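Q: below is the structure, and that's it, no one-letter string:
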């Protein structure tokens, strides 16, 4: 994939960067309003860090995708490296959720799958781009879209849980 093909995705990247920045900012502001309650919750801080990290991943990937003359393989390696960093946050969130004694096994599974689901398409897409194979941008787009879906769900659940 060359930079010219990547340019075909510029509108998608512009839209996702703007939306991810808005969602990350709203989540941070919403949490800061009730920060003492958020910090007292057993799983919310770790899950929030992973969710904010997910929005940052979308911003980074979209911003790099918008850079002029960036090669697809470069974007692929950046996606892989950035996703690995985010995996550290998600693994921490998974460990915190697993230790929560107030959550059923089904709820733990749902929380952990929702946190990890967007990461797989980023890893597949990044690997395909880094290897110079086709289809990588579609996988990354799927990761971005899943990131929005699960990120917004987490934000909503967090706001509801905090105010209970």
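A: Received, thanks. Quantities reported herein were computed from a predicted structural model and do not represent experimental measurements. Numbering: from 1, shown residues only.
Q: going by C-alpha atoms from here, please, whenever you check contacts or count neighbours.
A: Will do.
Q: mind listing the helices in the protein by residue range?
A: Secondary structure of the chain (DSSP state H): helices located at 3-7, 10-33, 35-40, 44-66, 72-99, 105-116, 119-130, 136-162.
Q: from residue 72, how far off is residue 126?
A: The gap separating residue 126 from residue 72 is 9 Å, by Cα to Cα, to the nearest Å.
Q: which of these two has more neighbours?
A: residue 126 (30 against 26; other Cα atoms under 10 Å).
Q: so the more buried one makes contact with residue 135?
A: No - counting by Cα atoms under 8 Å, residue 135 is not a contact partner of residue 126; they are 10.0 Å apart.
Q: structure B:
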């Protein structure tokens, strides 16, 4: 499977650059309205969850580039990093669930997008620990979902702060 991971080098290099750039842009964009974001009850945890998904993609893509990394260790590290990012998403979901201004229907929608990359990365880690090369495909899906999710969450936060 080590040869399989080497075949993903170009993808991981691209994801590493894309997620690092996007994380930086999200942080800069948020800093323009940081006072309003911080005073909001739900925006700060949601933005933190979006950024943590990008950091998760950055970490996994970076770890995949470590020469001769053992796939089982790689899978275990993905599971650990996913648990940390998942804690941010769980916190955001908890805050959204307690927000009286959020409609019941909107609560689910505001939370689901953040869990998609978490679920993909968790599946990737479990598959890699189990010795299944399909974990690499799930990790790729996690990276792409992290980008889409973070863009969506960041856009919603930046629009909501101006309402």
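A: Perfect, thanks for sending it. What you are looking at is a predicted structure, and each value in this text was computed from that prediction instead of being measured.
Q: can you give me the TM-score here?
A: After superposition, the two chains reach a TM-score of 0.96 (TM-score structural alignment, normalised by the length of the second structure), with 163 aligned residues with a Cα RMSD of 0.9 Å.
Q: what do residue 126 and residue 72 of the first structure both touch?
A: Counting by Cα atoms under 8 Å, 6 or more residues apart in numbering, residue 126 of the first structure and residue 72 have no shared contacts at all.
Q: any idea how far the alignment partner in the second structure of residue 39 of the first structure is from residue 8 of the second structure?
A: Aligned counterpart of residue 39 of the first structure in the second structure: residue 38 (TM-score structural alignment). With distances taken as Cα to Cα, residue 38 of the second structure is found 39 Å from residue 8 of the second structure.
Q: what residues are up against the residue most central in space within the second structure?
A: Nearest to the geometric centre of the second structure sits residue 53, at 1.6 Å (Cα atoms, centre = their mean). Residue 53 of the second structure is in contact with 85, 114, 117-118, 146-147, 149-150, counting by Cα under 8 Å, 6+ apart.
Q: okay if I get the residues you listed as JSON lines plus neighbour count and distance to residue 60 of the second structure?
A: JSON lines is the format used below for the contacts of residue 53 of the second structure (neighbours: other Cα atoms under 10 Å; distance: Cα to Cα, whole Å):
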{"residue": "85", "neighbour count": "25", "distance to residue 60 of the second structure": "12"}
{"residue": "114", "neighbour count": "29", "distance to residue 60 of the second structure": "17"}
{"residue": "117", "neighbour count": "31", "distance to residue 60 of the second structure": "12"}
{"residue": "118", "neighbour count": "27", "distance to residue 60 of the second structure": "12"}
{"residue": "146", "neighbour count": "30", "distance to residue 60 of the second structure": "11"}
{"residue": "147", "neighbour count": "22", "distance to residue 60 of the second structure": "13"}
{"residue": "149", "neighbour count": "24", "distance to residue 60 of the second structure": "16"}
{"residue": "150", "neighbour count": "28", "distance to residue 60 of the second structure": "16"}
